[in-house]
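A.B. asks: What follows is a predicted structure for the sequence shown.
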Amino acid sequence: MDIQELKIKAAQIRMDLLTIIHRAKTGHTGGSLSNTDILTALYFEIMNLDTTNPRLENRDRFIASKGHSVESLWCILADRGFFPKEELLTYSQFGTRLIGHPNNKVPGIEMNTGALGHGLPISVGMALAAKRDGRPYRVFCLMGDGEQAEGSNWEAAMAGAHYKLDNLIGIIDRNRLQISGSTEEVMGLEPLEEKWSAFGWHVVSIDGNDMEQLIHTFRAVPEVTGKPTLIMANTIKGKGVSFAENVPAWHHHVPSDEQLQLALSELQAQINELQRNGEVHQ
C-alpha cells in the first residue's frame, strides 16, 4: 500500500473499532484510536506475516503490551483475513474469542496480554530466541505510556540492551493520558526518551499519527547495530474523532448512538478528502 492508501485504511479501521465498541457497550476507545496508525503501518506494510499460515516460523512477532486497547487490533486482524470479519460482531459477547484483551486462541495473536508491564519482557525472550536460533524475524512490542510506571518494563529494557537485541523494536503510544488523568500527574515519566537511552536503547521520536513518519521509521530499524530500538510515537488519544481527542474520559468510554454517527461521519469525510487528494495527484 502507498501512504494514501494506508491513511484511508487507518480511517476505515477507526470506523470499525468504534462500531464494535458501540455494539458491545464496552471498550477502550481513546487508546485504540491513538494506536490505529501504528498498527496499520505494521500490519499492512511492515511486518512479515502470512494470514494463511499464522504460525509461519520466520514471521515477525507483534506483542500488544497495552492489551486493553485491543479493539483496533481485532479490526486489523479481521481486515487482514486472520479470521472472518463477521466475527467482529461477537466482540465482548458471551462465548466469543474476541474478548477485551488479546487472546491467543485467535490466529495472529502471539500471547495473551494486558497485565501491564508484561509485554516487553515477553518480547525480549522472543527476540533473544530468534538471535540464538539464527532466525531473521523481528519482534515489535507496543506499550502504553501509563504502563511505563511498571518496573518490569525497566528490567526488560536492561536485558534487551544487555543481549544486544537489535531485532527488538519497542513502541510507546505516547498519548500522555491514562484512565485517571495525564501521565505526568499520575506518575511523572519525563525525561522519558533520556531514560530509555540511558538503558542502552536507540531512541527515535516521531509523530505516531503521521503515516509517512511511521513507515519511514519502521523501514529504517535497526539504525544502530547491536541495540534495540525504542520508537517514541507521540500520538493524540482519541485520534480521528474531534470530540474524543485529548479527553481523558474517552480512555474507556462507549459512544452513544448520536456520538457514533457523528464520529463515523467525521471519519468518512476524512476518507473522502484523502480520496480526492489521491485523484488530484494521479
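C.D. replies: Noted; the coordinates are in hand. Residues are numbered from 1 along each chain as shown.

A.B. asks: switch to C-alpha atoms for all contacts and neighbour counts from now on
C.D. replies: OK.

A.B. asks: What residues sit buried inside stretch 239-251?
C.D. replies: 239-241, 244-248, 250-251 (16 or more other CA atoms under 10 Å).

A.B. asks: Please apply the same query to stretch 156-176.
C.D. replies: Going by neighbour count (16+ other CA under 10 Å), the buried part of stretch 156-176 is 156-161, 164-176.

A.B. asks: How about stretch 75-88?
C.D. replies: 75-80, 82-83, 88.

A.B. asks: got the contact list for that stretch?
C.D. replies: The contact list for stretch 75-88, computed with CA atoms under 8 Å, 6 or more residues apart in numbering, reads 13, 16-17, 20, 39-40, 43-44, 51-52, 54, 74, 98, 106-108.

A.B. asks: quick one: which of those residues has the most company?
C.D. replies: When these are compared by neighbour count (other CA atoms under 10 Å), W74 ends up highest, at 29 neighbours.

A.B. asks: Surely that one forms part of a helix?
C.D. replies: Yes: assessed by DSSP: H, G, I helix; E, B strand; the rest coil, W74 belongs to a helix.

A.B. asks: Which residues are in contact with it?
C.D. replies: 88, 98 are the contacts of W74 under CA under 8 Å, 6+ apart.

A.B. asks: give me that answer again for 7 Å
C.D. replies: Listed by CA atoms under 7 Å, 6 or more residues apart in numbering, W74 has no contact partners.

A.B. asks: how close does it sit to T40?
C.D. replies: The spacing between W74 and T40, counted by CA to CA, to the nearest Å, is 12 Å.

A.B. asks: and the comparison structure, right after this:
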Amino acid sequence: MTEQERAYLNELCHKFRVDLIEVLHEKQTGHPGGSLSVCEILTTLYFHTINVYPDDPKNPARDRVVLSKGHAAPMLYRVLAEKGFFPVEEMQTLRDFETRLQGHPCAQDTPGVELSTGPLGLGLSAALGMALSLRLDKSDAHVYAILGDGEINEGTIWEACMSASKFAVDNLTAILDLNGVQLDGTVAEIMPMGNIRAKFEAFGWHCIECDGHDVGALIDAYGQALAKKGMPSILLAHTVKGKGVSFMEGKNAWHGKPIGDAEYEAAMLELGGAK
C-alpha cells in the first residue's frame, strides 16, 4: 500500500473514533471499548479489501462481513454510513425507539448488516453456512467473521472450527479482535484460553498474527488469508480495548459504560477532536 493510502485509512479511523465518542456520549448508551478496538479491522475491510455495493446491498457478488461480537455495532454502523449504506446523520438515532441502528446489528432493518448478532458464539457458524452456500453457487465472494476473544469461551465457536476445517472452507476468514478483555474482567481472569494460536492450528486453521491497529499489517494479513487455499484462515489481530482513549484502554469497565461529561471532554482533548 502507498503512504497516501495508509494516511487515508488512518484519517478515517481517527474520524470514526471521534464520531463514536460523540454519539455514545450524546446517547448515554452503547459499547465504547470493543467498538474502539475493532476500528482498524472494520475500516481496512470496508475501505480496502472487500467488495460491497451500498446502492445494491444484497448484490449476490458481494463479500459478507459478520460482526459476531455484535456489541461493537456502533463502529460497524459508522463504517457502513461512511461507505454509503445510509446517511451519516442517522447515527444520531442510535438505539432510539424504532431506529434502524439498534444496540446490536439487525439484518432485517439495517442496510449492509449480514446477520443479526448479539448472542455470542453464533456468528462463526452462520458465516460458515454462508461460505458453504457461496461455494455451492460457485461464487468468488468471501465471508469474514469478526470475533471477540471473550466470545471464544463459547463451545459453538469450536464446533464451527471443526466443521470449517473438515470441509476445507477457504472462502471463510475469521478475525479475532484479540484485546484481552471481556465484560467482567480480563480473559485471563474469566476463562484463560492458553495458546490461542495453537488451539486454532490444532483445529485445522491457517493462523496469521498481526497488529490489529496497523492498517498496513491488516491489509497484508487479509491478502495472506485470501491466498491460502484448502483451509479456513483466522487473523489473530492483537488490539487494545478502548484504543485511542487512554483512560478506557484495557479497562473492562468500558465494555458498556455510558460516557460522562467530564470523560467526554477528556476523550475529545486526547483525540484532538475532528480533524
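C.D. replies: Happy to help now that I have it. In this text the structure is predicted, and so the values were computed from the model without any measurement.

A.B. asks: before we move on, back to that, show me the buried residues of stretch 75-88 of structure 1 that map onto helices.
C.D. replies: Of the buried residues of stretch 75-88 of structure 1, the ones assigned to helices by DSSP state H are 75-80.

A.B. asks: can you put the residues you listed in a markdown table and add distance to E190 of structure 1?
C.D. replies: Compiled in a markdown table, those are given as follows (distance: CA to CA, whole Å):
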| residue | distance to E190 of structure 1 |
| --- | --- |
| C75 | 32 |
| I76 | 32 |
| L77 | 33 |
| A78 | 36 |
| D79 | 36 |
| R80 | 36 |
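
A.B. asks: how about those, which pair is most distant?
C.D. replies: Using CA to CA, the pair of these lying farthest apart is C75 and R80, separated by 8.6 Å.

A.B. asks: Okay, and D19 of structure 2 sits in which element?
C.D. replies: helix 3-27 (DSSP states H and E).

A.B. asks: list the buried ones in that helix?
C.D. replies: Buried residues in helix 3-27 of structure 2 (16+ other CA under 10 Å): 9-10, 12-27.

A.B. asks: that's a helix at I169 of structure 1, yeah?
C.D. replies: No: judged by three-state DSSP, I169 of structure 1 forms no part of a helix; its state is strand.

A.B. asks: Next, the contact list for N48 of structure 1, please.
C.D. replies: N48 of structure 1 touches 59-60, counting by CA under 7 Å, 6+ apart.

A.B. asks: cutoff 10 Å now
C.D. replies: Applying CA atoms under 10 Å, 6 or more residues apart in numbering to N48 of structure 1 gives the contacts 42, 56, 58-61, 137-138.

A.B. asks: ok, back up a step: just curious, which of the contacts of stretch 75-88 of structure 1 is nearest to I122 of structure 1?
C.D. replies: G108 (16.0 Å).

A.B. asks: Identify, by residue count, the longest helix of structure 1.
C.D. replies: The longest helix of structure 1 (DSSP H) is helix 257-281.

A.B. asks: which residues sit against that one?
C.D. replies: 4-5, 7-16, 18-19, 21-23, 240-244, 254-256.

A.B. asks: Please repeat the previous calculation with a cut-off of 6 Å.
C.D. replies: 8, 11, 15, 241 (CA atoms under 6 Å, 6 or more residues apart in numbering).

A.B. asks: Can you find the partner of E189 of structure 2 in structure 1?
C.D. replies: When structure 1 is aligned by TM-score structural alignment, E189 of structure 2 is paired with E185.
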